[in-house]
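Novice: based on what follows, work out the 3D shape:
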Amino acid sequence: MIEWEDASGRRKMVAPDTLRAVLGALGFPAGSAGQVRESLRTWHQALKASPPPLYTAAPGATLRLPAQAGRYRLTAEDGLAVEGTATPAPGGARLTVPALPGYYLLEIGSAHFTLAVAPAHGHRIEDACPGGRAWGLAVQLYSLKRSGDGGIGDYTALQSFAAGAAAQGADAVAISPVHAQFTADPSRSSPYAPSSRLRLDVRHADGETLMEDAPPFPPELKAEWARLEALDLIDWPASTRARLARLRQLYDAFLRLAPDELRKAFAAFRTEGGTSLENHARFEALHASQLAQDAGRWQWRSWPAALRDPESAEVAAFAEAQAEEVGYHAFLQWLADRGLSGAQQAAREGGARIGLIADLAVGVDGGGSDAWARQTEFLPGVEIGAPPDIFNARGQSWGITTYSPHGLVANGFGAFREMLGAAFRNAGGVRLDHVLGLRRLWLVPQGASPADGCYIRYPQEDLLRLVALESQRAQAIAIGEDLGTVPEGFRPQLQSAGIAGMRVMWFEQSGRGFKNPARWTREAVSMTSTHDLPTVAGWWRGRDLEWRTKLGSTLEGQEETRLSERPKLWAAFRKAGVARGPGPGPEEVGKVADAAAAYIGRAHCELALLPLEDALAAVEQPNMPGTVDEHPNWRRRLDPPVEMLFHDPAFEQRLRALARARRAPE
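Specialist: The predicted structure follows:
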């Protein structure tokens, strides 16, 4: 898009240098007039010579294909095949799409295509929870505490948390992203800048119960484990090193002592994981090896040329020579998968109709496993971000990349489909972070100012159809993070595809104050706050404003605004019937947290999710956008531990208030 509209409605033109950089990232060099002509020629030739290998369509629709008309054969995934005759159409052939959603192999003449027939919509909240009015909790996984966790919330803690929530009547537990990070770099902590969205974060893995006779902790590691567990903030580097040291010890014991049943289960997991798992395990081993040789080789593009190609003979030779090391990283993924699967099973067996809701980050680190393994499908040399707006006058650059729209189409959306399958694998739902990315993304050339970016369009119709299809296949809901300013008509399109929106209390305001929750969007999820926003208690007390002052920001009247907004929020609580009497003082945060929990419960939305921070009336928020080390992002540990959490009186009271509000007539 060479023109775009800013937050003030003004038309902007993209700078030529930005266009050249982004076109280059898309695979169309444009540094000179000659390169532009050659890129155009290459593009037109590619369109003629290589039609897309996958087409999406609605059931019963008429599909036009760049293929010779005549007999065709459609084979469904179960092997059932039908044949027919395609009729001539301008530029190719025309045929009628099957009525049953699913993936089909389409053979017509010498051409072969994959046909993805999407349902009218994905598996919706109302399908998962007939009658609506469901509720659940949202938790930053790392923040959970349990005895023996070594300083990081893990899948075992999540299993206990999910079982406890389900026992209280919760239908869902939404979790922070658990995408794979970089085990060779323990300093990484942001769950939204992963190495891979196809594999899991092994720092949450717990292998203590894998075998009956787990080896004892070495004294030094046991002492470090206890020290880390006692901290209020996660020490990611130290906790990661300690966790990986213990998992290495367990892997060594597994190789020596594991019974045949476990060995077969691990072998089956590796077989099922296929090339994707093998590539990730090889990348992890290579990354560690390259960093050990040269600290400047963090980014795989700085590795020796032969190792940059996952299919090279040199990579295969490395994997053979380091088979045990590659196996270790596959073993970590197996433990993580078992742990996450166990948490989902605990939720469903406890009565939760949805269970876990996974969080799918909008992008990955360009130096990570996904970008290395699928280079033709990812954008090099650019970062996802946001243009300048009223919240950030300089714009934002998030340090992550994502799929190339052309690469997706050319590869039959393989990476996108695989990512969705991984997200739905151990969950009853998926939250798509920055869901606007299905339509467009703001790209910033590396090294440029975030203001000097541009929007690129994505094949929205195809992507929405694939989300709906994968959602139905998994019988799992999809939620789109649609906060902020979105193009007109986009939310209705999400709704039509069965993707629920998000309605956050802070944003549900008008000129008169906070909106009546009974009028919030039905096809959405109500929440008090998100990980990037103040908690209810923190907002009421003004802790977010204290942090901004501490960080050197100019408040410009925000303190006065907060003074006027507090009574408006309390008035909204009273009007909704979830609070009585005069508003409490700034320090009386418990009463406000009580009312807020019931308030989102009164929302017309089909699902209400209460963040654990607000269920505990915590003052500090998980993340403060725009900061790295200035604020302890993604590090806070929450009390009490999961063993005691569901017996905490204040916590139980808020859950009961939320549950009662969901049962109350609208």
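Novice: contacts, neighbours, all on C-alpha from now
Specialist: Will do.
Novice: just the helices in the stretch 501-650 of the chain please.
Specialist: 536-541, 543-550, 558-575, 589-601, 612-615, 642-645, 649-663 (DSSP state H, counting those that start in this stretch).
Novice: for Pro380, which of these is the nearest?
Specialist: helix 543-550 (34.1 Å; CA to CA).
Novice: buried sites along that closest one?
Specialist: 543-545 (16 or more other CA atoms under 10 Å).
Novice: distance from the chain centre to that helix, please.
Specialist: 28 Å (CA atoms, centre = their mean, to the nearest Å).
Novice: got the angle for it vs helix 558-575?
Specialist: Put simply, helix 543-550 runs at 170 degrees to helix 558-575, going by axes from the mean of the first three to the mean of the last three CA atoms, to 10 degrees.
Novice: and helix 543-550, what other elements does it pack with?
Specialist: The helices and strands touching helix 543-550, judged by 3 or more CA pairs under 8 Å, 6 or more residues apart in numbering; DSSP states H and E, number zero.
Novice: for Asp149, helix, strand, or coil?
Specialist: Recorded secondary structure, Asp149: coil (DSSP: H, G, I helix; E, B strand; the rest coil).
Novice: show me the contacts for Trp434.
Specialist: Not quite, residue 434 is His, not Trp. 361-362, 480-483 (CA atoms under 8 Å, 6 or more residues apart in numbering).
Novice: closest to Val36 out of those?
Specialist: Nearest member of those to Val36, counting by CA to CA, is Val362, at 30.1 Å.
Novice: to compare against the first, here's the next sequence to fold:
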Amino acid sequence: MELLSPLPDSHRSLITEALEALGVTRWVLSIHDPSFPGLPGEDLGRGTPYSEGAARFLAFARDLGFTGIQLGPQGQTTAYNPSPYDGTLFSRNTLNVALAPLTDPHGPWGALLSADTLARLVSEVPEAGGPEVLYSSACRGQAVALQEAWDTFRRTREPGLVRRFADFRLENREWLERDALFDVLAARHHTPDDWRGWADSLDGRLFAPRAGEEAQAEARIRELLTVEAGAVEQYAFRQFLVHEQHGLLRERAGAWGLKLYGDLQIGFSPRDTWARQGLFLGAYLMGAPPSRTNPEGQPWNYPVLDPEQYVAADGSSPGPVLRYMDARLGKMLSEYDGLRIDHPHGLVCPWVYRAGSADPLRAVQGGARLFSSPDLPDHPALARYSIVAPEQLNRSVPRYADGWVTGLTEEQVARYAILFDSVVRTARAHGRAREDVLCEVLSTLPYELSRVMARDGLGRFRVTQKADLNNPADVYRSENVAPEDWVMVGNHDTKSLWRLISEWQWKHALRAQADYLAERLHPEAEGREAFARQLAEDPGLLAQAKFADLFASRARSVMVFFADLLGMPDTYNAPGSVDARNWSLRIPTDWAEHYQQRLRVGAALNLPQVLAMALRAGGAEARARHAELLTRLDEAAARLRSGAR
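Specialist: Just a heads-up that it's a prediction; the model follows:
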């Protein structure tokens, strides 16, 4: 199947030249695994970055001049919860195993899966029923396919494959055995994907036994690994397949000049909570405090790493928590070229609330910062962890406010930074640049976190669709963006720009947006009013101007979410909501044709047009210096609008 690319052959070099002229060094596409497109007959209704359809889309991204791809968390999700932010931290999601390559007798794995089986499973994908039905169907079908792949492997035992699998098991034994035993025990206790029903038994605390239970727990682990050796090996084999496919993707992306960015999620899956429970505080959970983004706060129900286990008791060596962090980060940075830190306040100054509350939302609203609560009467247990003294607090603001802590010594900053430093240190050890550590700071930037990030010269996220046009100091306005920041119109937790454009239109808010963008993109007073009027009267042009505003900012790093790129109006995830539609938005098989159609009516990102607008925002001197480049960008933009190559 030939990809009908809307882009001319010279497009990539033109975009690269324009990005360089604008001082943009990182131009990154954000997309999560389920959203990748497939090809007919290729998958079971859920995307994967390892399919041929995904490869063709990534080739298109390369031609758009992207320098990197930001993936979401790639851990194993459960049959009842598709959220990648609740996935596993070490095991990869086997829903990502691309099945078509497993049918190729000449491929890296031989014909582990018959073409007939794949065709049958594809034919059984439901055509109706919504995302929940489609996800459940994909889970069932993938399980059938991987079972056949395992049976074929056991029967054939191809020597090269056997050797690679043995090497993989040996290298990853520690986490493979823990994660596999979770499945074994969940099956024995008839509680798939959950362990709360057997939490009080020895099985529930195999890796965190009570005093005097250590020998019994070790014996039980050995027994299970022996009796359930087949199940443990099968679990490892599925992980082997998805890890090898990820390795091939990284090789391909690297050859195309695309960096792969991983997502260092702040939460823990049930599997990881069980396997690492000895690392956590028992009385508290982590959540999001009330904020501009979520005024009510969010009770995430994530466990909190125990500060007293960060380092050894004598302070001379890493403790269990830092050893866990080193293992996790070492694995991630061997698999990605950089990391997005999900909610970095969770590493520096986590917002915690009491576990076991009958009303978690009320509990999280009355929570506190773990290290910034020296004398709170409603949280006396947190005093032992406080890094600050009572006189370092501003009690005239809510305890979740960015300015709750008023000042820190360098020694205090270093204590707040212990976990964050492990990320930066491991990234440097793997040869990653400072800019390849992305901090997802949105509307909340506690003083403690700002001090830690400033030590490493790291910026924050600036989501311009959220800009308050009435507040010149608003953190989301593009004129307040610093060079080290990452700027974007939206992300996976916001509405699509194209949906917002429609809402602004029927709310009669386009003119306010147009006036703001005219100030940013038309430096001369003469003609600015006419430009603003043109933007207000043409929603498609205003959308392009909203993108141009990113590139006209001081940021060296620009990111775009795939729905914004392609002109898709649907929402990928609505934060704080439980909805089957979350995490399900997918690029259609015929995305190239859809993109061409939307370009013709200004309803998708026309990158040459956007970059030309951003260059012209530099004023007369910039227009003169880049006159020839602007001509070529204008010509490319016109070709895209006309559908010509």
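Novice: ranges for the helices of the stretch 301-450 of the second structure?
Specialist: Secondary structure of the stretch 301-450 of the second structure (DSSP H, counting those that start in this stretch): helices at 320-333, 345-348, 360-365, 410-416, 418-429, 447-455.
Novice: pick the most buried one from the ones you listed.
Specialist: Sort the helices of the stretch 301-450 of the second structure by mean neighbour count, taking mean count of other CA atoms under 10 Å, and helix 345-348 sits at the top with a mean of 23.
Novice: what span of the first structure is that helix aligned with?
Specialist: Here helix 345-348 of the second structure aligns to the first structure at residues 436-439, judged by TM-score structural alignment.
Novice: quick one: contacts of the matching stretch?
Specialist: By CA under 8 Å, 6+ apart, stretch 436-439 of the first structure touches 362, 457-460, 463-464, 481-482, 486.
Novice: leaving out the residues flanking it, which one is nearest to Met505 of the first structure?
Specialist: Thr528 (5.0 Å; CA to CA, 6 or more residues apart in numbering).
Novice: kindly report the same for Gly363 of the first structure.
Specialist: Leaving out its chain neighbours, the residue that sits closest to Gly363 of the first structure by CA to CA, 6+ apart is Thr402, at 4.8 Å.
Novice: count the neighbours of the one you found for me.
Specialist: 22 (other CA atoms under 10 Å).
Novice: just the contacts of stretch 436-439 of the first structure now: which is nearest Ala593 of the first structure?
Specialist: Nearest to Ala593 of the first structure out of these is Glu481 (CA to CA; 23.2 Å).
Novice: now which residue in the second structure aligns to that closest one?
Specialist: Per TM-score structural alignment, Glu481 of the first structure is aligned with Glu440.
Novice: likewise for Leu141 of the first structure?
Specialist: Per TM-score structural alignment, Leu141 of the first structure is aligned with Asp33.
Novice: rewinding a little: the helices of the stretch 501-650 of the first structure: which one's closest to Trp43 of the first structure?
Specialist: Among the helices of the stretch 501-650 of the first structure, the nearest to Trp43 of the first structure by CA to CA is helix 543-550 (48.6 Å).
Novice: now the residue opposite Val560 of the second structure in the first structure once aligned: how far from Ala524 of the first structure?
Specialist: Counting by TM-score structural alignment, Val560 of the second structure corresponds to Leu610 in the first structure. Distance from Leu610 of the first structure to Ala524 of the first structure, counting by CA to CA, to the nearest Å: 14 Å.
Novice: comparing these two, which residue is more hemmed in?
Specialist: Between Leu610 of the first structure and Ala524, Leu610 has the larger neighbour count (other CA under 10 Å), namely 27 against 24.
Novice: so the equivalent of Ala288 of the first structure over in the second structure, which state does it fall into?
Specialist: By TM-score structural alignment, Ala288 of the first structure lines up with Ala187 in the second structure. Assigned with three-state DSSP, Ala187 of the second structure falls in the helix class.
Novice: pull the number of nearby residues for Glu251 of the second structure.
Specialist: 13.
Novice: the one 4 residues further on now?
Specialist: Other residues lying near Ala255 of the second structure total 10 when counted by other CA under 10 Å.
Novice: how close does it get to Val558 of the second structure?
Specialist: In terms of CA to CA, Ala255 of the second structure sits 22 Å off from Val558 of the second structure.
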